[in-house]
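Enquirer: sequence and computational prediction follow.
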Amino acid sequence: GGQKQRVNLARAVYSDRDIYLLDDPLSAVDTKVARHIFNNCVKGVLADKTVVLVTHATHFLERCDEIIVMQNGRITERGSHTELMAIEGEYSDMIKRDGNREEGKEQQKEKEEEEEEERGRGRGR
């Protein structure tokens, strides 16, 4: 998935510009590919460039130099991850909500694995 986005991103990087506007390049790829793109492209090849990254993948934000939060077309918060978490505004709320959602997914996965083990034990008797 996300082949078109990866090709477009590669073309953009190949153009060797000073400023890159990346509109959610991580949205159509799985977590592993998104991590690879972020680490090797955004924080790798483009490390010395200005990158404006629009994303819903909040787990990457703490590694960004500056975060701008917008609501209804207006900037409502601006700063580093640490600064924005300290003021406990919309950004902090969003990160906490996403963290709880991810934590819930992990707990659900653990529960499913435990249930699978129980079923396996029941069959082995």
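Expert: In hand now; what should we look at?

Enquirer: alpha carbons only for contacts and neighbour counts from here, please
Expert: Fine.

Enquirer: where do the strands sit along this structure?
Expert: Here the chain has its strands, by DSSP state E, at 19-23, 50-54, 67-71, 74-79.

Enquirer: got another, please set it beside the one above:
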Amino acid sequence: LGATKEEIEEAAKKASMHDTIMTFPEGYDTLVGERGVKLSGGEKQRVSIARAVLKGGRVLLFDEPTSSLDSGTEGEIMRNVTAATGEGTTKVVIAHRLSTVQDADDIVVMDQGKVAEQGTHGDLIRKGGIYADLWRKQSEQALEERDGKLVIEE
């Protein structure tokens, strides 16, 4: 990608991968893959996100970018990606985990290959349709997994 070491490290930090890389035997110079350090699914996703941030571009396409990550790391990464890419970048995010897209300017809900609903997170929650039902189910599941407080944001 023709990036400096500093640019690579900054992209890795935005993808919450820098600290992990620093635990590798040779840091950023460590060989990864079959003959080197093996990465987990979440680590592979974070490396892909770092590459996308580093490469830049006016349109970024993320297909289930945080499916192997916990919700805390997911939120941190998505905030960092938004901050790093700025206003002039369009991000298309395909996700089943709704928390990944809750801050999007526009959410398109597909059902059976057709657009079923469209709007912001708040609009779709207030509408009480498919998105709201999925949000409620995912929030309840997250509550069971975390033993925390259930907050449905509008």
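Expert: Nice, thanks for sending it over. Please read all numbers here as calculations on a predicted model, not as lab measurements.

Enquirer: JSON lines for the strands of the first structure, including distance to Phe60 of the first structure and mean neighbour count?
Expert: Compiled in JSON lines, these are given as follows (distance: least, C-alpha to C-alpha, whole Å; neighbours: other C-alpha atoms under 10 Å):
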{"stretch": "strand 19-23", "distance to Phe60 of the first structure": "14", "mean neighbour count": "14"}
{"stretch": "strand 50-54", "distance to Phe60 of the first structure": "10", "mean neighbour count": "15"}
{"stretch": "strand 67-71", "distance to Phe60 of the first structure": "11", "mean neighbour count": "14"}
{"stretch": "strand 74-79", "distance to Phe60 of the first structure": "15", "mean neighbour count": "13"}
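
Enquirer: how about those, which one is nearest Lys4 of the first structure?
Expert: Nearest to Lys4 of the first structure among the strands of the first structure is strand 19-23 (13.2 Å), distances taken as C-alpha to C-alpha.

Enquirer: and the closest one, which stretch of the second structure?
Expert: Aligned by TM-score structural alignment, strand 19-23 of the first structure falls on residues 59-63 of the second structure.

Enquirer: touching, Val59 of the second structure and Thr89? I think so.
Expert: Yes - with contact defined as C-alpha atoms under 8 Å, Val59 of the second structure counts as touching Thr89 (5.6 Å).

Enquirer: how far away from the center of its chain is the lengthiest helix in the first structure?
Expert: For the first structure, the longest helix by residue count, based on DSSP state H, is helix 90-123. Centre-to-centre, helix 90-123 of the first structure and its host chain are 18 Å apart (C-alpha atoms, centre = their mean, to the nearest Å).
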